[in-house]
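Enquirer: sequence plus predicted model, see below.
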Amino acid sequence: MTVPFPRRRARPPRTGWRPGVLTAALTATVTVMPGFAVGAFAPGIGSDLRMTRTGLGLSMTAFYAATALGSPLAKRAAARLPPPLVLVMASLVAATVMLALSRAGDAATLTALLVMGGLGNALVQPAAGRLIVAGVPGHRRSLAAGTVGAALAAATLVPGLLVAFVVPGHGWRMAMTVAGLVAVIPAALAPLTVPRTGAPAVPTARPTAPRGVGPVLALWALAAALSAAGNNAVATYFVQLGAEAGLSGTFTGNLLSLSALCAIAVRLAAGALTDRAPHHNPAVIAAMMATGGIGLVLISTGSPAAFLVGAVLAFSAGWGWTGLLLAAALRLVPDKAENAGHTVQVGIYTGATVAPFAFAALTGAIGFAGASLAAATAAFAGAAATTAGAFLLRPPRPAPACTSAGPRPVAAPRGPARATGPASGDG
């Protein structure tokens, strides 16, 4: 009689954290794309819909304002719904909005669609924060946050490619249609956001957040708003700034794509490197914001060569801090990851709300050079606010053992120490 071998229990498939983070990054890319696409296609949209530069700026402002104002509601939704469902919803909203934008016939329709897209965009960062804390090891969270943060750079890459290769031959409406079809892709990949089958949706480690993090997060949100205001304005009007520097539209579109690739590479590299010493993230963020400000100063000169260097600095460093800021906020509030994503998102998109209209108004008043210098000033102020927030995190210095008003310490007696027993009552 033969005894059959015992069957082994089938183990559930296990996947690492990288596919989920990559899917979240792709979703974040397509959800912010409507705002950047309208900015990249602004010349054609303005001519077709008879919109002025200020009118287009107001429409793009509506997109970013909807993201900032819708962030509190999105934070609550992200805390209750599964991250894959949240990301699917955001991706489908972005696809619907861009496909509808390709058929827009007037400014009111364009603005209403951008508001809808901004509300969908608000869902991503809180869900990504939950995903990172729940499934990513602590020593890889800066890299994961940098990957999600690279979405802002990638969102400028796709419109830049469309400006270079689709708009000249087929117009902005076909380019917007292509962008809408691309936005459907992350929805099919959303199941990959589950890091491993059966893993609980709780952080792998739950360190206690230090007290008094509210003022720190407020300062970092302000820093994000200031730096984002400067860099978003340049990203939105990049093609027009290139034309002011004497560059062709096709060349500027290719440069926009190249700068976006540099920004993606910098965010990934910065995340991987700072994982070795994540407590240095605030200092790296401040340095990146300041370097981006230098790039904006170079752009303001109007020289083609200076524009090339300034564009790379403004995109690679000036936009390279978003993932690190998310990672730094996650370290402060590890048990409320959606709050960290909400804080970063509110800061970034508040600045982005101000940027398009303010930059358009400034260019009309003081020209492109003066507006670029104002953007640089905002970036430098953001670096200062980041430094101030990091300063608040420093532990207080221990009080000295004695003061001049207190008793002086008794000197130890010289010679070998003698064992002393308990004091006797008679002394």
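Expert: Nice, I can see it. On a predicted model such as this, the values are computed, not experimentally measured, just so you know.

Enquirer: alpha carbons only for contacts and neighbour counts from here, please
Expert: OK.

Enquirer: ranges for the helices of the stretch 101-250 of the chain?
Expert: Using DSSP state H, counting those that start in this stretch, the helices of the stretch 101-250 of the chain run over 107-121, 124-135, 141-149, 151-165, 167-182, 185-189, 213-236, 238-244, 249-274.

Enquirer: so how far is the shortest one from its chain's centroid?
Expert: Mean C-alpha position of helix 185-189 versus that of the full chain (Cα atoms, centre = their mean, to the nearest Å) differs by 21 Å.

Enquirer: isn't Thr252 right next to Ala245, touching?
Expert: No. Contact between Thr252 and Ala245 fails when scored by Cα atoms under 8 Å: they sit 10.0 Å apart.

Enquirer: need the helices of the stretch 101-250 of the chain in JSON lines (columns: distance to Val312).
Expert: Shown next, in JSON lines, are the helices of the stretch 101-250 of the chain (distance: least, Cα to Cα, whole Å):
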{"stretch": "helix 107-121", "distance to Val312": "26"}
{"stretch": "helix 124-135", "distance to Val312": "25"}
{"stretch": "helix 141-149", "distance to Val312": "17"}
{"stretch": "helix 151-165", "distance to Val312": "12"}
{"stretch": "helix 167-182", "distance to Val312": "23"}
{"stretch": "helix 185-189", "distance to Val312": "28"}
{"stretch": "helix 213-236", "distance to Val312": "11"}
{"stretch": "helix 238-244", "distance to Val312": "12"}
{"stretch": "helix 249-274", "distance to Val312": "5"}
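
Enquirer: one more structure, for comparison:
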Amino acid sequence: MSTLSPVRTVHPALPEGRGPWPGMGAVVAAAVAAMTPVFGVAALATPIERDAGISGTTFGLALSVFFAVTAAGSGVGRRVAARLPLPAVLLLIDLLAAAALLLAALADGPVWLIGALVVGGVANTLPQPAAGRYIAARVPGHRLSLATGLVGAALGAAPLLPGLLAGLVAVPYGPRTALVAAAAFPVLALAAVPLGRIGPARPRTPSTTVTGDDRAAGDAVRRRTIFRVLLLWTLAAGLATVGSNAAASYFIQIGTASGLSTAVAGLMQSLAGIVAIAVRLTAGGLADRAPRHNPVVVTVMMLSGALGLALTAFGTPVTFVIGAILAVAGGWGWTGLLLASVMRLLDGQGARAGAWMQAGLFTGAAVTPFTFGVVTGAIGVPGAVLLAAATALAGTLTMAAGILLRSRTRVTASRRRAPACRW
């Protein structure tokens, strides 16, 4: 992911025919389907551990495997998403996600459960690069943040169904039935796959025409700057995700530790998912009015997620409700806006932008379940939540450092009369 082309302003041309939004629906449905296995298993942690004889530490390791496979496979996922027809990519995501849920329903020990989540992790290597490719090809530049907000909303929607199943299906019928019921979603998502066709796009015209030595020098400066900013933003995404993933993956456990029942905590998880969806869609729509401010908004959202986690550590029902909404809605609300920011840095490389984002998000997510489980056993739930909040705060500071580097380089480039570069 280090070979980067010069930056151009995002002005994708629409193919002939239908607009981009039906296809975005297919992409979003596949993204939700890909995350359903891990959130479905996480929401049913207590009954699965009991029925399958799995310890809490092993269960956390199984969840971490899902995210680790996703992060490690981001490069491969980018190449697959860039080369195969997009409907074929979406079909593969949905089928693998359904298979992972059914395997998890059959699991009678840790090996089966880990294997199921490996399959789910493979499916989850594809949605972000596929979304980036589709958005770069089909979505107009003035709707870029809204489109990436839809992709971010998929992450917010993913815990919604598992939360409902934990509260309404698992209690009377058992966790296996709940996982089989969850597999219905990726199966139903197959119906939307044909909508994901990209079609032939008209040629795009670069926003600047600079030739000779000045262009070569400007390109070299841009590449170095972009690479450094991307490293910082990817690291920030990973650190911030540690906190938001702790809130999402262990939502019910943190809620019960705060005095809520399992059923109420499950319904609260669904409510937080709805709020997260609304925040991401609203933020995406508003951000298109001033897209240059996206990274700053991301930083503020990361900060709100850290504060929300700190509130849940107080261990009371009231602080849990307030803190959980901030942690899940605000703490995850930045994902779409950060993807839009990265796509503007890597104009014309949608699949690569998605892979960068995916590597950061799921590296952080891979660290969380196992580490959170171990830390909880050592210092308790409140201490583990506070540590996750501190990690999210570190992500906020790293994101701000990337913004400062980008701004400082722009000022330097302007003084040296380097080729113009719109961020």
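Expert: Cool, got the structure. Remember, predicted model here, so these are calculated numbers, not experimental data.

Enquirer: re the thing from before, between the helices of the stretch 101-250 of the first structure, which one is nearest to Ala317 of the first structure?
Expert: helix 249-274 (7.0 Å; Cα to Cα).

Enquirer: hang on, the earlier thing: select, out of the helices of the stretch 101-250 of the first structure, the one closest to Ala95 of the first structure.
Expert: Between Ala95 of the first structure and the helices of the stretch 101-250 of the first structure, the shortest separation by Cα to Cα is 4.4 Å, and it involves helix 167-182.

Enquirer: just the buried residues of the closest one, please?
Expert: Buried residues in helix 167-182 of the first structure, counting neighbours by 16 or more other Cα atoms under 10 Å, are found at 167, 172-182.

Enquirer: which of the helices of the stretch 101-250 of the first structure sits closest to Phe357 of the first structure?
Expert: Among the helices of the stretch 101-250 of the first structure, the nearest to Phe357 of the first structure by Cα to Cα is helix 213-236 (8.7 Å).

Enquirer: matching residues in the second structure for that closest one?
Expert: Aligned using TM-score structural alignment, helix 213-236 of the first structure spans residues 226-249 in the second structure.

Enquirer: how big is the offset of that stretch relative to the first structure?
Expert: When the first structure is overlaid, stretch 226-249 of the second structure sits 0.8 Å from its aligned residues on average, using mean Cα distance after the TM-score superposition for the first structure.

Enquirer: returning to that earlier point: looking at the helices of the stretch 101-250 of the first structure, spot the one closest to Val346 of the first structure.
Expert: Closest to Val346 of the first structure of the helices of the stretch 101-250 of the first structure is helix 213-236 (Cα to Cα; 6.9 Å).

Enquirer: the closest one: how far from the chain's middle?
Expert: 10 Å.

Enquirer: what's it packed up against?
Expert: Contact partners of helix 213-236 of the first structure among helices and strands, from 3 or more Cα pairs under 8 Å, 6 or more residues apart in numbering; DSSP states H and E: helix 18-40, helix 281-300, helix 322-332, helix 337-392.

Enquirer: export those helices as JSON lines, with columns for mean neighbour count.
Expert: Converted to JSON lines, those look like this (neighbours: other Cα atoms under 10 Å):
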{"stretch": "helix 18-40", "mean neighbour count": "26"}
{"stretch": "helix 281-300", "mean neighbour count": "26"}
{"stretch": "helix 322-332", "mean neighbour count": "27"}
{"stretch": "helix 337-392", "mean neighbour count": "23"}
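
Enquirer: in a markdown table: those helices, plus distance to Gly46 of the first structure.
Expert: Listed next are these as a markdown table, based on distance: least, Cα to Cα, whole Å:
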| stretch | distance to Gly46 of the first structure |
| --- | --- |
| helix 18-40 | 10 |
| helix 281-300 | 24 |
| helix 322-332 | 31 |
| helix 337-392 | 14 |
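
Enquirer: minimum distance to Ala122 of the first structure: which of those helices has it?
Expert: So among those, helix 337-392 is nearest, using Cα to Cα, at 7.6 Å.

Enquirer: could you tell me where that closest one falls in the second structure?
Expert: Under TM-score structural alignment, the alignment places helix 337-392 of the first structure onto residues 350-405 of the second structure.
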